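**Q** Attaching a predicted model along with its sequence, questions to come.
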Amino acid sequence: MSTELLDALVYLEKEKGIDRDVLIDAIEAALVSAYKRNFNQAQNVRVDLNLDNGSMRVFARKEVVDEVFDSRLEISIDDAHEIDPAYEVGDIVELEVTPRDFGRIAAQTAKQVVTQRVREAERGIIYTEFVDREDDIMTGIVQRQDHRFIYVALGKIEALLPLNEQMPNESYKPHDRIKVYITKVERTTKGPQIFVSRTHPGLLKRLFEIEVPEIFDGTVEIKSVSREAGDRSKISVHSDNEEVDAVGACVGAKGGRVQAIVNELKGEKIDIVEWSEDPTIFVANALSPSKVVDVQVNEEDKATTVVVPDYQLSLAIGKRGQNARLAAKLTGWKIDIKSETDAREMGIFPRDDQPLFSDEDMENSFSYPEDDIE
């Protein structure tokens, strides 16, 4: 084995973090296999690498016995005593059996082992780096696509963006820079495999954490997110600091913060609402941009009946029921929406024991861009 290879081992230990002793053990094990394979030897052998001069020697290991049945694995006590009188039955005698042309095979084998171990180490480093970034957001560059995936470069590795995780209102071209949400990191025989998403609600949450310092430092907390990617999302926020307007912090001056997120999501509408532990208030807020005049709560079934002005009914329900559906996901409550006229006919509105919501009550929510639900 050449001194260049030893120098390479030192370099790999420093630069790649691969323990040199681990590499040496791997090379020795591979050389044993190479010796048996190339020289048709089935005996018990050991390979010794001299780290000082780079030399390599092969030793056959034989057990000292009274009577030899297999000369490849055993040596008689008399023959052992010719080597060293101190040997006893049961001891192991090592005899050098290094082939004349084993150096070339050794160098080739060592190179293969080092290359393999370097590849495994690099894969391990990448896996360790990315497994800690699950549920995080990264910026990648679109490389190519096929019928199943879009391949997004995240540094040294390509992540997979499946078809069902792509936003329906987006098209992706090579060299496009996009933000993706890491959903899963798997260790495979071919290295780490990373799956990313553009539709996951976590992407919206991370984007707000990036754009809104008050969320990043914990002053404002994101309580829940519901999303139908590419079309509309809702996010509920809250602050324990009474002096902080949680919704306003997310909106930003002249809507600058939320607009940056909408731009990143290619025009996806975003409703930002104030979270409340009171389900009547939370459900009313969640139905933004619709106005609500009454919320009746059934705690046992975790269901609500919401009354809205007649002219607001279609807005509250939304296109194909989207607004009501997203509000239900955001709050975790079932929502049944009634117009004022229907509620009066059913005798459930108005209620003497419950004050109606006013326009001021609905100011703690924000929709961007301005809504056009019919």
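**A** All right, it came through fine.
**Q** CA only for contacts and neighbour counts going forward, please
**A** OK.
**Q** you'd agree residue 250 is up against residue 258?
**A** Yes - applying CA atoms under 8 Å, one finds residue 250 in contact with residue 258, separated by 6.4 Å.
**Q** Pull up the overlap in contacts between these two.
**A** residue 208 (CA atoms under 8 Å, 6 or more residues apart in numbering).
**Q** Run a quick neighbour tally on the closest residue to residue 331 other than its chain neighbours.
**A** Using CA to CA, 6 or more residues apart in numbering and skipping residues adjacent in sequence, the residue nearest residue 331 is residue 283, 6.5 Å away. Other residues near residue 283 number 29, with proximity taken as other CA atoms under 10 Å.
**Q** Okay, one more to line up with it:
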Amino acid sequence: MVNPLFYSTSEDKPKQLEISFASDPTGQLGAQLNTNDRSQTSEMFCPGYAAIGRLIEGNTVARRSGVEVGDFIVAVNGVGFRRFAPDENDEDDELKDGTSEVGEALSPEELALRKKIKAKVVPTGQPGEAYGALLGSIKSIKGAADPANPLLLSLERHGWDAKSNSWPRFLVARDGNVPDAMMMLQTHEAWREKTFPIDRSDDMIQAVLKSRAVSEVDAEVDGFFPTLYVNFSALQRLEFVESAHVVDAFVMLVETVLARQGDPRAPRLCQLIDLTGVGISSKLRIDVLKHVYSCFEPNYPETLEKMVLYPVSKYLASTCNMLLSFVNEKTKKKFVITDSLATVCKELGWPLQKVEAAGGVSEYIEAQAIAAASLIIEEK
């Protein structure tokens, strides 16, 4: 039976990952590390001082072990290198069953000691000091090449909307003002608690999804991001649907798209507002736009790469800007208002010839849509 409830796609509880070099003592991790030890405010919720910044191609230890970009290194050979202690609810899965990271049976006393050592907090000192100590520990163990003490890295994986990854985005959204960013983050957390789960079996939400009024398509050119597509002509035909239902459908798509991004620290998406067949001055459902924006801007800050409004002639561009006066200036800088299909394809990473062959934007979306279809509950 299909579960009708849609939960946030960002995990609340971090996942633990142990990487042992026992079978490959001289092997390289196969990843580029990023430091989180620069004494910057954006790092305050990072649990460790080093994170995986990039995976190197090839059959590396990291790839074989399932390491992903954004994973934090929090311990080396069972000794913690943490910025702060783990939450009690985030107890290490590897030690929960009474065994060590390598499967050794532990007495209650040994288990308690192992947990304490692994949760060790390394105080921040001079910039780079803790990061350097972590690298030094790794190099020392690797250099010793002791078969009885192979390198063992403990990593934590946090969701894209966890504070460790989302805090820098909230900070940027509030121009580095920590109190304002903290208030924004706390308001977002309260919103998440109230919003999820969403009952996607709701008839009105399903009507929005099945109408293709909102859907999503991947870019077909490297270096571009997925696009959330809003078909306002389709929305116009859903007169019985309230804006709240459109927002719920939109939120589920946003969550689905952002969860698929390769880097939880910087998930991005584009938006295309298709105004084909919609009167820009009289028929545009501004109430829906306002409701969607009032949800997206404070809860998914710095995830919008660009917003394309099409087709809008250059003569109506100023009118369109006035109608969207409720949008903040930072977001307006990401607007692309155009009546050129070539510009749309260029901005979103779509092949122009393929879109033209499909018959236009809406037809191309219909053929390419991904996430919306996965959210639709088919009647039996």
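**A** Received, thanks. As the structure is a computational prediction, the values presented were derived from the model and not from experiment.
**Q** Now the TM-score, please.
**A** Put the two chains on top of each other and the TM-score (TM-score structural alignment, normalised by the length of structure 1) is 0.24; 141 aligned residues with a CA RMSD of 6.2 Å.
**Q** Return the residues in contact with the residue nearest to residue 331 of structure 1.
**A** 295, 327, 328, 331, 333.
**Q** element containing it?
**A** helix 279-286 (DSSP states H and E).
**Q** and what of residue 191 of structure 2?
**A** Secondary-structure assignment from DSSP H and E places residue 191 of structure 2 in helix 178-195.
**Q** and what of residue 336 of structure 2?
**A** strand 335-337.
**Q** which other helices and strands contact that strand?
**A** Applying 3 or more CA pairs under 8 Å, 6 or more residues apart in numbering; DSSP states H and E, one finds that strand 335-337 of structure 2 contacts strand 304-310.
**Q** Which parts of the stretch 251-374 of structure 1 are strands?
**A** 269-274, 294-298, 303-308, 334-339, 365-368 (DSSP state E, counting those that start in this stretch).
**Q** of the ones you listed, which approaches residue 178 of structure 1 most closely?
**A** strand 269-274 (18.6 Å; CA to CA).
**Q** Pick the most buried one from the strands of the stretch 251-374 of structure 1.
**A** Of all those, strand 269-274 carries the top mean neighbour count, a mean of 26, counting by mean count of other CA atoms under 10 Å.
**Q** which other residues reach that one?
**A** Contacts of strand 269-274 of structure 1 (CA under 8 Å, 6+ apart): 231-238, 246-247, 250-251, 258, 262, 282, 285-286, 288-289, 364-369.
**Q** swap in stretch 117-135 of structure 1?
**A** The contact list for stretch 117-135 of structure 1, computed with CA under 8 Å, 6+ apart, reads 12, 16, 18, 23, 157, 181-187, 191-192, 194, 202.
**Q** does residue 183 of structure 1 belong to a helix or a strand, and which?
**A** Counting by DSSP H and E, residue 183 of structure 1 is part of strand 177-188.
**Q** Report the buried residues of that strand.
**A** Neighbour-count burial for strand 177-188 of structure 1 flags 179, 180, 181, 182, 183, 185 (criterion: 16 or more other CA atoms under 10 Å).
**Q** circling back: remind me what the helix holding residue 191 of structure 2 packs against, helices and strands.
**A** helix 163-173, helix 286-299.
**Q** Between helix 286-299 and it, find me the angle.
**A** Between the axes of helix 178-195 of structure 2 and helix 286-299, defined by axes from the mean of the first three to the mean of the last three CA atoms, to 10 degrees, the angle is 120 degrees.
**Q** Kindly check the end-to-end length of stretch 210-227 of structure 2 for me.
**A** Start-to-end span of stretch 210-227 of structure 2 (CA to CA, to the nearest Å) is 18 Å.
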